[in-house]
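J.: Let me see the structure of the following:
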Amino acid sequence: MATKRLGVIMNGVTGRMGLNQHLIRSIIAIRNQGGVVLKNGDRMLPDPILVGRSADKIERLAKQFGIERWTTDLDKAMENKDDDIFFDAATTQARPGLLSKAVDAGKHIYCEKPIATNLKEAVEVVKRANAKGIKHGTVQDKLFLPGLKKLAMLRDSGFFGRMLSVRGEFGYWVFEGDWQEAQRPSWNYRSEDGGGIILDMVCHWRYVLDNLFGEVESLTCMGSTDIPERWDEQGKKYKATADDSAYATFKLKGGVIAHMNMSWVTRVYRDDLVTFQVDGTHGSAVAGLTECMIQARQATPRPVWNPDEKRTHDFYADWQKVPDNVSYDNGFKEQWEMFIRHVYEDAPYKYTLLEGAKGVQLVECALQSWKERRWIDVPAIQV
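T.: Alright, predicted model coming up:
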């Protein structure tokens, strides 16, 4: 049993998601625990090289976390034969080109989603990676949330009986940037820069729906740009050209109907920033990021509609909390460990670039539905 070096090129880690979830809570956390343990007892210890456009930012980040290697020259980093994995969390528009470059350099690929802004480029990347024989993965983080893991446990146990419907609520108010700093980057609100909540979120709903409730067969979607003007990081006003809210209904294999509301212009009055209510013949559940509440059919009260009297019944009290019978690690870290085992011991791994392409496909279908004001079928992807 030995500790072995794992060279990983990390591009785009100065952004919020790349820094917090992938660098700090995944790679650095894995280093601090002594690496990823393989079946044979060997440990794979990450040795990252941080890549970014700003030398000052990337050097400061490397020093802050005790990382020896950093560069602004991605091409040169790609040439290093001792670095096996390329990870990207930079802008979506540049991702297909960067992934193709990494594939040509013989690197295994792990990246954020969406993997492209259109299906054509996404499929080309999948084909290129498969032809090269490299291993690849797409971040599917929400499947690893404790709340959604509890939903999967309930489904597998038969708790729901026949599943009927899924209703999801996602979003919060993102400040416009004039009187209070925005919580999201300005490019998110410019379609010409790859922004838009449909592109950002529908790719998430694809893997959540496919893996938990049934493969998506068709959908209808409507988007909206509710805030027409925002202020960027320099305090300059700009025109918001991308959708900041959307409402979609999905028909799933097996007959389940799912509906998702997604919005950056809504104020939160619910248990979490994202919630999923699943109704079935035998029981219902409502899950957020970490918690999950259930109500079995035997414990379902008999509500009576009466608008003439003030409601006194506490409906929330009729629900039971699913206990934390197991400990949950950070979901991003958990998937990093799965991918590392996939690369170095060929462990099973299903969240490939093809799954990322499916997310892009659903985005295109949603945008087409919005434009044409109709239901759109979702065919199988040919690669």
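J.: hey, let's count contacts and neighbours off CA atoms from now on
T.: Noted.
J.: does the residue nearest to residue 188 when sequence neighbours are not counted sit in a helix, a strand or a coil?
T.: In space, and not counting its chain neighbours, residue 188 is closest to residue 195: 3.9 Å by Cα to Cα, 6 or more residues apart in numbering. Following DSSP: H, G, I helix; E, B strand; the rest coil, the label given to residue 195 is coil.
J.: if I pick residue 195, what's in contact with it?
T.: Residue 195 is in contact with 187, 188, 189, 242, 243, counting by Cα atoms under 8 Å, 6 or more residues apart in numbering.
J.: can you check residue 343 too?
T.: By Cα under 8 Å, 6+ apart, the residues touching residue 343 are 108, 135.
J.: One more, so I can put them side by side:
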Amino acid sequence: MTEQTRVAGATEGALQPKRLGIIMHGVTGRMGMNQHLIRSIAAIRAEGGVPLSDGTRVMPDPILVGRNAEKVARLAAEHGIERWTSDLDGALANADDTVFFDAGTTLMRCDLLRKAIEAGKHVYCEKPIADDIDDALSVARLAREKGVKNGVVQDKLFLPGLRKLRRLIDAGFFGRILSVRGEFGYWVFEGDWMPAQRPSWNYREKDGGGIILDMLCHWRYVLDNLFGEVKAVSCLGATHIPTRWDENGEPYEADADDAAYATFELAGGVIAHINSSWAVRVRRDDLVTFQVDGTHGSAVAGLTKCWSQARVNTPKPVWNPDIPQTIDFFDTWAEVPDNEPYPNGFRVQWEEFIRHVVEDAPWKYDLMEGVKGVQLAKLGLQSWKERRWLDVPELEG
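T.: Below you'll find the model as predicted:
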């Protein structure tokens, strides 16, 4: 099939949505395809675009970009996308497409963002925005110098479970927050007798793999926005599974960290500890859980659900190892109800960024927020190497 580069024409009319051309790179991968293309942009298009404050709508008009033309063409056809190409430079040269989005590999991201910014595009991307703090800072500063709008995905903040935690915090439910304990991860099969459910590059250091670089970027914005700015970190990493099998069934050395055990000191004296692992079997409420303990109450949140326990409902156990425990501790918690709809978090953030681009709506998740994530990940790696606590310095934008 020949590569399609036709720009969809806009029909005149007061109710016709405004067109927003978006260059989408890296959407043939799992995250880019499922969350950003199918559940965000395609879903927005199917429902008539993004509503704006003046009552009009904006319709995303994506062009899918990837090196494998056949794969990109097939993906576009499957989801009703008219435009696709394997020519990134050509796509960036089209003045009718004003936004560039990247969900490709971390090692390519910084150069791609620079190229897009130099072409005058607004940029939005997955995290980490780079694998090096200096590169991350340089691209964030370039975006500010060029005056383009910019953003980084911070999807965990939009999870229903964490939004319910936010509701409890805003209501003063916890009193003074004392601590946060997070458990993230699941068993990723090695790939020999059972196919792995994550790409092999995740476990090769040369390809930008490693759970510290991946997940501490997430934990930075979760902790900063919900519980208190991260002030210091102590992190121990591990490569628990040293040999894995790739997509072709070939064994390879898995030299990137597949587990991280990190403790954080937050503003206000809150202590947070988060375990992240691709070598753990799940026996908890969800693939990720956060327990927040405060003077007046506690809560446990997963991806979608959240349970709370106020101090007046807190049981009074007594330690006695000689008899079976008589308290059903799970039964003493109450579920926080779904009092509002919780749409897909990636889509919600896409809609916010589109409004920011089109009508300058408020936006806080710019590339400097992405820099903070890279900073914490690099400090986590340094802490592991040097086996010590490290302070998190203020960043100069």
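J.: Send over the TM-score of the superposed chains.
T.: Here the superposed chains carry a TM-score of 0.99, computed using TM-score structural alignment, normalised by the length of the first structure; 383 aligned residues with a Cα RMSD of 0.6 Å.
J.: Show residues contacting the strand or helix carrying residue 385 of the second structure.
T.: Element membership for residue 385 of the second structure, per DSSP states H and E: helix 367-386. Defining contact as Cα under 8 Å, 6+ apart, one finds that helix 367-386 of the second structure is touched by 127-133, 136-137, 139-140, 150-152, 212-221, 233-237, 262, 389-390, 392, 395, 397.
J.: Generate a PyMOL selection restricted to the buried subset of those residues.
T.: Buried subset of the contacts of helix 367-386 of the second structure, written as a PyMOL selection, criterion 16 or more other Cα atoms under 10 Å:
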select buried, resi 127+128+129+130+131+132+133+136+137+139+140+150+151+152+212+213+214+215+216+217+218+219+220+221+233+234+235+236+237+262+389+390+392
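J.: The residue nearest to residue 188 of the first structure maps to what in the second structure?
T.: Superposed on the second structure with TM-score structural alignment, residue 195 of the first structure falls opposite residue 209.
J.: Tell me which stretches of the stretch 151-300 of the first structure form helices.
T.: Counting by DSSP state H, counting those that start in this stretch, the stretch 151-300 of the first structure has helices at residues 197-212.
J.: Just the strands from it, written as ranges.
T.: With DSSP state E, counting those that start in this stretch as the criterion, the stretch 151-300 of the first structure has strands at 163-171, 216-224, 229-231, 237-239, 245-252, 257-263, 274-280, 283-287, 292-296.
J.: how near is the residue lying farthest from the centre of the second structure to residue 193 of the second structure?
T.: Distance from the C-alpha centroid of the second structure, by Cα atoms, centre = their mean, peaks at residue 322 (45.7 Å). Distance of residue 322 of the second structure to residue 193 of the second structure, given as Cα to Cα, to the nearest Å: 43 Å.
J.: With residue 176 of the second structure instead?
T.: From residue 176 of the second structure over to residue 193 of the second structure the distance is 49 Å, taken as Cα to Cα.
J.: Then residue 378 of the second structure?
T.: For residue 378 of the second structure relative to residue 193 of the second structure (Cα to Cα), the value is 34 Å.
J.: Compare these two (neighbour count), which wins?
T.: Neighbours per residue, other Cα atoms under 10 Å: of residue 378 of the second structure and residue 193, the larger number sits with residue 378, 19 against 9.
J.: Which stretches in the stretch 1-150 of the second structure count as helices?
T.: Assigned by DSSP H, counting those that start in this stretch, the helices in the stretch 1-150 of the second structure fall at 30-31, 43-46, 69-78, 88-93, 106-118, 133-146.
J.: Can you check which of the ones you listed gets nearest to residue 352 of the second structure?
T.: Closest to residue 352 of the second structure of the helices of the stretch 1-150 of the second structure, according to Cα to Cα: helix 43-46, at 12.1 Å.
J.: quick one: that closest one aligns where in the first structure?
T.: Aligning helix 43-46 of the second structure against the first structure (TM-score structural alignment) gives residues 29-32.
J.: With the second structure overlaid, how far apart is that stretch on average?
T.: Mean deviation of stretch 29-32 of the first structure relative to the second structure after superposition (mean Cα distance after the TM-score superposition for the first structure): 0.5 Å.
J.: for that stretch, which positions count as buried?
T.: Buried residues in stretch 29-32 of the first structure, counting neighbours by 16+ other Cα under 10 Å, are found at 29, 30, 31.
J.: Please name the nearest non-neighbouring residue to the first one.
T.: Right, the one you point to is residue 29 of the first structure. Distance criterion Cα to Cα, 6+ apart; nearest residue to residue 29 of the first structure, sequence neighbours excluded, is residue 333 at 7.7 Å.
J.: One more: the second one?
T.: Counting by Cα to Cα, 6+ apart, residue 30 of the first structure lies nearest to residue 36, which is 6.7 Å off, once chain neighbours are set aside.
J.: contacting residues around the one you found?
T.: So residue 36 of the first structure contacts 30, 43, 44, 45, 337, 340, 341 (Cα under 8 Å, 6+ apart).
J.: What's the match for the third one in the second structure?
T.: In other words, residue 44 of the first structure. When the second structure is aligned by TM-score structural alignment, residue 44 of the first structure is paired with residue 58.
J.: got a list of what its match touches?
T.: Applying Cα under 8 Å, 6+ apart, we find residue 58 of the second structure in contact with 17, 18, 19, 20, 49, 50, 51, 52, 358.
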